[in-house]
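*Asks:* only the shape, not the letters, is given here:
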């Protein structure tokens, strides 16, 4: 029989997409990230991750390793990392050197999460790689290669990087990385915040096939969207910014993060609404006041039996975003 987990026993972490808001610039996004990171560190959040995206006007974390260093330098003990680096976009040696540099500068604080998607459209992927010949089957080879640089067994030496203990996570929104993480005995983070329907199957694949290696036992983290406010009504209004962002991506016309609006009915069609609501399922997108958020997070923890949750809060106004994380911390600390 599975023992129910509680929030007293698992870490809570932050996923920051460094949102660029309508009327704003990336410069302000980075200042907001520093302020939020310093704030959530005081609130007791465990780690703070950035995701690599390209050709998206509303996300400023494209040079992911650079902003990780910026935030690590502005905080004291919280783990800072990538959730994640889209490895096919890069020369593996360059990532080993970049994260070797970060770990050398901020020892014991750097995480390296790896994904196999481009984090962009085809045009941006081509601009990054100059070729789209990289195959899905090449991702496991790249992970092996990266590990060999850190272990010092590659024919080329990563300096800095060689000999450093930098935790590697595999990230996924399907079963592929779940199986690879299980095979290699690595921690696994599932993107349930935008692929909720695949969460339990992927977690089961990971846990059922896990082979002890780097870790002795499985360690699974799940992504959750949380839009928390002091009332349900305000939270639902704030959530329209994220809904508009998903809608723009579905239309193939990504925009900056838009301000909240009173009604989305004039913005989307019934089919678009259904598509966005499927991606932002109430299972892993929790919107509301304190009690509703608490119940939603507890239910999702019980369903997933996650070892950790990483929370994304796409909120237009920075003060409201900070308040959302404060509410979560108040509920579970």
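*Replies:* Arrived safely, thanks for sending. Everything numeric in this text was worked out from a predicted model, so none of it was measured.

*Asks:* hey, let's count contacts and neighbours off CA atoms from now on
*Replies:* Will do.

*Asks:* please state the offset of stretch 29-48 from the chain centre?
*Replies:* Stretch 29-48 sits 14 Å away from the centroid of its parent chain (CA atoms, centre = their mean, to the nearest Å).

*Asks:* same question for stretch 224-232.
*Replies:* 18 Å.

*Asks:* tell me which residues in that stretch are buried?
*Replies:* Neighbour-count burial for stretch 224-232 flags 224, 225, 226, 227, 228, 229, 232 (criterion: 16 or more other CA atoms under 10 Å).

*Asks:* where do the strands sit along the protein?
*Replies:* 12-16, 47-50, 79-86, 110-115, 168-172, 188-190, 220-228, 285-288, 308-312 (DSSP state E).

*Asks:* ranking those strands by burial, who's on top?
*Replies:* strand 188-190 (a mean of 29; mean count of other CA atoms under 10 Å).

*Asks:* got a list of contacts for that one?
*Replies:* If you take CA atoms under 8 Å, 6 or more residues apart in numbering as the criterion, strand 188-190 is touched by 169-173, 177-178, 181, 199, 202-203, 206, 218-223.

*Asks:* and stretch 5-16, by the same measure?
*Replies:* Under CA under 8 Å, 6+ apart, the answer for stretch 5-16 is 33, 45-51, 83, 298, 301-302, 305, 307-313, 332-333.

*Asks:* end to end, how far does that stretch reach?
*Replies:* Length of stretch 5-16, first residue to last, CA to CA, to the nearest Å: 25 Å.

*Asks:* try stretch 59-67
*Replies:* Stretch 59-67: ends 12 Å apart by CA to CA.

*Asks:* list of residues touching it?
*Replies:* Taking CA under 8 Å, 6+ apart as the rule, stretch 59-67 contacts 17-20, 26, 29-30, 50-54, 82, 85, 98-99, 102, 256.

*Asks:* buried only: go through those for me.
*Replies:* Here, 16+ other CA under 10 Å leaves 17-20, 26, 29-30, 50-54, 82, 85, 98-99, 102, 256 buried among those.

*Asks:* kindly reformat the strands of the chain as a markdown table containing distance to residue 268.
*Replies:* Formatted as a markdown table, the strands of the chain follow (distance: least, CA to CA, whole Å):
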| stretch | distance to residue 268 |
| --- | --- |
| strand 12-16 | 26 |
| strand 47-50 | 29 |
| strand 79-86 | 30 |
| strand 110-115 | 31 |
| strand 168-172 | 28 |
| strand 188-190 | 28 |
| strand 220-228 | 21 |
| strand 285-288 | 19 |
| strand 308-312 | 23 |
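
*Asks:* nearest to residue 274, of the ones you listed?
*Replies:* The closest of the strands of the chain to residue 274 is strand 285-288. By CA to CA, the value is 14.6 Å.

*Asks:* name the helices or strands packed onto the closest one?
*Replies:* For strand 285-288, the packing partners by 3 or more CA pairs under 8 Å, 6 or more residues apart in numbering; DSSP states H and E come out as strand 220-228, helix 232-238, helix 290-304.

*Asks:* among those, which is nearest residue 244?
*Replies:* Closest among the helices and strands packed on strand 285-288, using CA to CA: helix 232-238, at 10.8 Å.

*Asks:* comparison target, given below:
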């Protein structure tokens, strides 16, 4: 599957959930995200994506297009985009106008990653979607409508200005076979959310690659996988930092949301053996450790998936340690 790919031959990017730390604010989260983006730009990462989530006290990126503009304005060359915009939450025309505006302001640097999930709970989804279906069944139609607004001007009573005629790369994001199949049919790049939903990764990639149809956008399949990485100078320190991530995923299985917590000395005092198993299963495509450990584990993921790109998420409480993870990772994969 890997075609003898090595880490230094693929692209690495950053997925930022704009975490709000326990005891902090969204304002501080945005400042931290911008500073991280400026650092990873210097480290050589290809793109910096932020994700749409709503009604979550620990995530500040609900107004995703605004955050993208803020990050793009404070950087100069790294691509900035959405990982992703949850399309059923929005009128396709509005998305076309928003990203047309961003592309016009920061030409050649904007990505539009699209998902079909609500990115929130049922009640908030209803508040966002109004009269839309809640099962994602309208996603292909919404995608077609959005893409029509971005085509060169044609006789139409409705036009996306800015937006029409602009070259804004569209990605489909998913955690199942639905988006994999649709991306293959449309000849679009595909990103899988293996950083929190690892179970269907390999079948989805196989489905995408086997059914891929070349398009004007893409001649052959292009796959990006999500991974969680926490790197430090030693395996022991990295494991300690990773307890913030483990607490966050423990909240997920409890159906709770909250701000990112500081690390703890012993997770066994917090979770049960069963909960530990569930969290570790969700974190299958995650790696915690020194540069050597990180490099070896990521190469194993690459051998398994044959990915063309990895997008890295890091749940670390301390901002300096978060930046340090991306520095150590960049050094590790270049070796």
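*Replies:* That came through, no problem. Small disclaimer: the values here were computed from a predicted structure and weren't measured.

*Asks:* residues in contact with the longest helix along the second structure?
*Replies:* Secondary structure assigned by DSSP state H gives helix 26-43 as the longest helix of the second structure. With contact meaning CA under 8 Å, 6+ apart, helix 26-43 of the second structure is reached by 14, 16, 18-21, 48, 59-60, 67, 70-71, 74-75, 77-78, 319, 323, 326-327, 330.

*Asks:* cool, stretch 106-120 of the second structure as well?
*Replies:* 52-56, 72-73, 77-89, 99, 102-103, 125, 134-136, 139, 167-174.

*Asks:* residue contacts, the residue lying farthest from the centre of the first structure?
*Replies:* Computed with CA atoms, centre = their mean, the residue of the first structure farthest from its C-alpha average is residue 155, at 32.2 Å. Residues counted as contacts of residue 155 of the first structure (CA under 8 Å, 6+ apart): none.

*Asks:* could you measure from it over to residue 162 of the first structure?
*Replies:* Taking CA to CA, one finds residue 155 of the first structure at 12 Å from residue 162 of the first structure.

*Asks:* what do you get for residue 224 of the first structure?
*Replies:* Taking CA to CA, one finds residue 224 of the first structure at 34 Å from residue 162 of the first structure.

*Asks:* cool, residue 222 of the first structure as well?
*Replies:* Residue 222 of the first structure is 30 Å from residue 162 of the first structure, by CA to CA.

*Asks:* residue in the first structure matching residue 243 of the second structure?
*Replies:* Using TM-score structural alignment, the equivalent of residue 243 of the second structure in the first structure is residue 240.

*Asks:* can you give me the helices for the second structure?
*Replies:* Counting by DSSP H, the helices of the second structure are 26-43, 64-73, 92-105, 122-129, 139-150, 177-186, 201-211, 235-241, 243-253, 273-282, 291-305, 319-334.

*Asks:* so how far is the first one from its chain's centroid?
*Replies:* Chain-centre distance of helix 26-43 of the second structure: 16 Å, with CA atoms, centre = their mean.

*Asks:* okay, it sits on what stretch of the first structure?
*Replies:* Going by TM-score structural alignment: helix 26-43 of the second structure matches residues 26-43.

*Asks:* the matching stretch: which residues count as buried?
*Replies:* Neighbour-count burial for stretch 26-43 of the first structure [16+ other CA under 10 Å]: 26, 29-30, 32-41.

*Asks:* can you list contacts of stretch 47-58 of the first structure?
*Replies:* 12-21, 37, 59-64, 68, 78-86, 118-121, 124, 254-257.

*Asks:* so what's residue 218 of the second structure up against?
*Replies:* So residue 218 of the second structure contacts 187, 188, 189 (CA under 8 Å, 6+ apart).

*Asks:* the first structure: which residue goes with that one?
*Replies:* Match for residue 218 of the second structure (TM-score structural alignment): residue 215.

*Asks:* how far apart are the match of helix 26-43 of the second structure and its match in the second structure?
*Replies:* By mean CA distance after the TM-score superposition for the first structure, the fitted stretch 26-43 of the first structure averages 0.5 Å away from its aligned residues in the second structure.

*Asks:* how much space separates residue 308 of the second structure from residue 264 of the second structure?
*Replies:* 35 Å.

*Asks:* one more: residue 5 of the second structure?
*Replies:* For residue 5 of the second structure relative to residue 264 of the second structure (CA to CA), the value is 37 Å.

*Asks:* most neighbours among the contacts of residue 218 of the second structure, which one?
*Replies:* When neighbours are taken as other CA atoms under 10 Å, the top entry among the contacts of residue 218 of the second structure is residue 188 (27 neighbours).

*Asks:* which position in the first structure aligns with it?
*Replies:* Per TM-score structural alignment, residue 188 of the second structure is aligned with residue 186.

*Asks:* list the contacts for its match?
*Replies:* 168, 169, 170, 213, 214, 215, 218, 219.

*Asks:* what about residue 122 of the first structure, how many neighbours?
*Replies:* Counted with other CA under 10 Å, residue 122 of the first structure comes out at 11.

*Asks:* again, but for residue 109 of the second structure
*Replies:* 19.

*Asks:* alignment lookup: it to the first structure.
*Replies:* Checking TM-score structural alignment: residue 109 of the second structure goes with residue 109.

*Asks:* how about stretch 150-164 of the first structure, which residues are buried there?
*Replies:* Of the residues in stretch 150-164 of the first structure, those buried (16+ other CA under 10 Å) are 150, 151, 152, 154, 157, 158, 159, 160, 161, 162, 164.

*Asks:* first-to-last residue distance for it?
*Replies:* Stretch 150-164 of the first structure: ends 6 Å apart by CA to CA.

*Asks:* cool, stretch 102-118 of the second structure as well?
*Replies:* Stretch 102-118 of the second structure end-to-end distance (CA to CA) = 23 Å.

*Asks:* distance from the chain centre to it, please.
*Replies:* 12 Å.

*Asks:* kindly report the same for stretch 256-273 of the first structure.
*Replies:* 24 Å.

*Asks:* tell me, it lands on which residues of the second structure?
*Replies:* Taking TM-score structural alignment, stretch 256-273 of the first structure hits residues 259-276 over in the second structure.

*Asks:* okay if I get the buried residues of stretch 26-43 of the first structure as TSV plus distance to residue 246 of the first structure?
*Replies:* Converted to TSV, the buried residues of stretch 26-43 of the first structure look like this (distance: CA to CA, whole Å):
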residue	distance to residue 246 of the first structure
26	20
29	19
30	22
32	22
33	21
34	25
35	25
36	23
37	24
38	28
39	27
40	25
41	28
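
*Asks:* out of these, which comes closest to residue 129 of the first structure?
*Replies:* Nearest member of these to residue 129 of the first structure, counting by CA to CA, is residue 26, at 23.9 Å.
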